[in-house]
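Participant: prediction below, plus the sequence it came from.
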Amino acid sequence: MNITIREAAVRDTSSVAELFDLYRQFYEQPADLPRATAFIADRINGNESVILLATSQEAGPVGFCQLYPTFCSVEAQPIYTLYDLFVLPIARRSGVGKMLLQAAENRAMSDGKARMDLTTARTNRQAQQLYESMGWVRDEVFFAYSRHVDKQSAS
């Protein structure tokens, strides 16, 4: 499979949105292509993230990753959070995920980021093996927490 990776542009919104909707389904969210499309369109149009798109001549778009710019207060440096990484099942084990991670690292370096952070499901062993094979280090010091913010949780 001949893969090309490039930054997604406005013209790629629908292709990325389809992949993003499948990514969300992988994480047990219901299919919702209109929601995925609106979310991706907002990120691209607002320059709020960097989306790298993997395409092949044979299959078209086969994967993507999305980087969000943020900061590390402790290091007092800008970083990227690699929040989304998804490869279609037909392209898995072909090196697409690794290529996307390498492209993300190159982009982080060229954008002057100190590092990249990511999280993945504890059960996603295949992804964990890929990350660790590429030098990513699992955090054994910090716990990650989240809290939904809505009217009921505000009290």
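Facilitator: Nice, I can see it.
Participant: CA only for contacts and neighbour counts going forward, please
Facilitator: OK.
Participant: what's the longest strand seen in the chain in contact with?
Facilitator: Longest strand in the chain, counting residues (DSSP state E): strand 60-72. Here strand 60-72 makes contact (C-alpha atoms under 8 Å, 6 or more residues apart in numbering) with 15-16, 19, 48-56, 77-88, 90-91, 96-97, 100-101, 104.
Participant: tell me which residues touch the residue positioned nearest the centre of the chain, please.
Facilitator: A centroid search over the chain (C-alpha atoms, centre = their mean) returns residue 84, at 2.2 Å, as the residue closest to the centre. Residue 84 makes contact with 23, 64-67 under the criterion C-alpha under 8 Å, 6+ apart.
Participant: okay if I get these as a markdown table plus distance to residue 8 and neighbour count?
Facilitator: Formatted as a markdown table, these follow (distance: C-alpha to C-alpha, whole Å; neighbours: other C-alpha atoms under 10 Å):
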| residue | distance to residue 8 | neighbour count |
| --- | --- | --- |
| 23 | 16 | 21 |
| 64 | 9 | 28 |
| 65 | 10 | 25 |
| 66 | 10 | 24 |
| 67 | 12 | 23 |
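Participant: one more to weigh against that first structure:
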Amino acid sequence: MKVNVRQAGLADAEIIAPLFDGYRQFYGQASDLPLAREFILDRLALLESVILLAENGQGEALGFTQLYPSFSSVSARRIWILNDLFVVPQARGTGVGKALLEAVRMHAAACGAKRLALSTAHDNPAQKLYESVGYQRDTSFFHYSLNVD
């Protein structure tokens, strides 16, 4: 399958919204397309994230990934947080995820980033994909979170 990956712009929000809604459903959230559309529009309009969109040769959306900028104080360099990666069910196992991850790596390198970081559910089968392209499970640090709502 031919896969084209490109950086999405504001005009792509309508294409990305159903993918983002599918991503949220994968993580147990109820479908809410208006919420997905608004969230994606805000991220793109405010330049708060970079979204890479995978399409087939006919321009049909196959998946996306969303990166958020952050920084490493110790290295005094940018890092990118790979927060979202989603491939439509019918395109899984066809190389779309791998193409998205390669585009993410190239984007980070072009920005002079120190590293890419991601976290995923313990039972997410995409762990094998991440490890196959060089991501390593962190064994040096504990990660904590605090819900504030």
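Facilitator: Great, that's in hand. The shown structure was predicted, so the numbers you read here are calculated from the model rather than taken from an experiment.
Participant: circling back: identify, from the contacts of residue 84 of the first structure, the entry nearest to residue 148 of the first structure.
Facilitator: residue 23 (20.5 Å; C-alpha to C-alpha).
Participant: is the closest one in a helix, a strand, or coil?
Facilitator: Three-state assignment for residue 23 of the first structure (DSSP: H, G, I helix; E, B strand; the rest coil): helix.
Participant: and for it, nearest residue in space, chain neighbours not counted?
Facilitator: residue 86 (5.8 Å; C-alpha to C-alpha, 6 or more residues apart in numbering).
Participant: isn't that neighbour right next to residue 99, touching?
Facilitator: No - look at residue 86 of the first structure against residue 99 with C-alpha atoms under 8 Å: they stay out of range, at 11.8 Å.
Participant: higher neighbour count, the two?
Facilitator: When neighbours are counted by other C-alpha atoms under 10 Å, residue 86 of the first structure and residue 99 differ, and residue 86 comes out ahead with 23 against 15.
Participant: which position in the second structure aligns with that one?
Facilitator: In the second structure, the residue matched to residue 86 of the first structure (TM-score structural alignment) is residue 86.
Participant: which helix or which strand is home to that match?
Facilitator: Taking DSSP states H and E as the definition, residue 86 of the second structure sits inside strand 77-87.
Participant: how far apart are that strand and its match in the first structure?
Facilitator: Mean deviation of strand 77-87 of the second structure from its aligned counterpart in the first structure after superposition (mean C-alpha distance after the TM-score superposition for the first structure): 0.4 Å.
Participant: quick one: the strands in the second structure?
Facilitator: Residue ranges of the strands in the second structure, as given by DSSP E, are 4-7, 50-55, 61-72, 77-87, 115-118.
Participant: name the stretch among those that sits most buried.
Facilitator: Per residue and on average, the most neighbours among the strands of the second structure fall to strand 50-55, with a mean of 23 (mean count of other C-alpha atoms under 10 Å).
Participant: what is the orientation angle of that strand with strand 77-87?
Facilitator: Calculated by axes from the mean of the first three to the mean of the last three C-alpha atoms, to 10 degrees, strand 50-55 of the second structure forms an angle of 30 degrees with strand 77-87.
Participant: what packs against strand 50-55 of the second structure?
Facilitator: Helices and strands touching strand 50-55 of the second structure, by 3 or more C-alpha pairs under 8 Å, 6 or more residues apart in numbering; DSSP states H and E, are strand 4-7, strand 61-72, helix 96-110.
Participant: mind putting the ones you listed in JSON lines, distance to residue 31 of the second structure included?
Facilitator: As requested, those are exported to JSON lines (distance: least, C-alpha to C-alpha, whole Å):
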{"stretch": "strand 4-7", "distance to residue 31 of the second structure": "25"}
{"stretch": "strand 61-72", "distance to residue 31 of the second structure": "17"}
{"stretch": "helix 96-110", "distance to residue 31 of the second structure": "22"}
